[in-house]
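Q: quick one: sequence plus predicted model below, questions after.
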Amino acid sequence: MITIYHNPRCRKSREGLQLLENSGQPFEVVKYLENQLSFSELKNLIKKLGVKPEDLVRKNEAIWKSEYKGKIMTDDEIIEAMVTNPKLIERPIIVNGKKARIGRPADKILEII
């Protein structure tokens, strides 16, 4: 089953959702701002993405700039910051089995569906 971690207020996330809808494949939507991810769930997602935790951070968010920018942080501390402030998580994230992609640009989603 394909899963999209989605923020309905984000244009790029809506584009990713539309691409999945057009694919005709079954999928589930996780609105991660409403149903926050646990530390272990986010760590598992990062592992599937094959990126460093910092690569999943939206660094232009005000909370990042005011609370975290310029600080030396461990990977676990960065993950904890995203768990505490889910707006920091890049979106959308699409998972298909053991594979995952950040859907920016949306055609990255096609690599795993």
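A: Nice, I can see it. Keep in mind that this is a model prediction, so the values were computed, not measured.

Q: okay, CA-based contacts and neighbour counts for the rest of this
A: Fine.

Q: is K59 in contact with K65, as I believe?
A: Yes. With contact defined as Cα atoms under 8 Å, K59 and K65 form a contacting pair (7.0 Å).

Q: take the one below as the second:
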Amino acid sequence: MIKIYHNPRCSKSRQGLEILENSGKEFEIVKYLETIPTQEKLKEIIKLLNISPIDLVRKNEKIWKEKYKGKELSDTEIIKAMVEIPKLIERPIVINGNKAVVGRPPETIKEII
């Protein structure tokens, strides 16, 4: 089943959700600020996305700039930061089987549905 990691306050995430709704396919919504992914789940998502953990971080978030910017962090430390502060996770993330994309721009979601 298709899964979207969604933040209702984010316009790109809402646009991604609309693409899924219009697709007519079944999907599951994970509001990741409420149901925070574990470190293991984030590692799985990052592997599906085929990116480095730092590429999933919202580097313009104030908390990132204040706490982490300019520091040498391991992949494990970056993942731990995203679990502790989930608003650092880029969104929306859509997973369909063994494929995943970050919906930025939202149209990239169409590639995997």
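A: Looks like it came in fine. Quick caveat: nothing in here was measured; it's all calculated off a predicted structure.

Q: care to give me the TM-score?
A: Taking TM-score structural alignment, normalised by the length of structure 1 as the basis, the two superposed chains have a TM-score of 0.99; 113 aligned residues with a Cα RMSD of 0.4 Å.

Q: just to revisit the earlier point, K59 and K65 of structure 1: which is more packed in?
A: Comparing K59 of structure 1 with K65 by other Cα atoms under 10 Å, the one with more neighbours is K59, at 16 against 12.

Q: what sits against the more buried one?
A: The contact partners of K59 of structure 1, by Cα atoms under 8 Å, 6 or more residues apart in numbering, come to K65, K69, L88.

Q: if we go to 10 Å?
A: By Cα atoms under 10 Å, 6 or more residues apart in numbering, the contact set of K59 of structure 1 is K65, Y68, K69, L88, I89, E90.

Q: are any of those residues buried, and if so which?
A: Neighbour counting with 16 or more other Cα atoms under 10 Å marks L88, I89, E90 as buried within those.

Q: surely the last one touches L42?
A: No. No contact is recorded between E90 of structure 1 and L42 when judged using Cα atoms under 10 Å, the distance being 11.7 Å.

Q: tally of neighbours for the closest residue to E54 of structure 1 other than its chain neighbours?
A: In this structure, E54 of structure 1 finds its nearest non-sequential neighbour in I78, 6.6 Å apart by Cα to Cα, 6 or more residues apart in numbering. Counted by other Cα under 10 Å, the residues lying close to I78 of structure 1 total 19.
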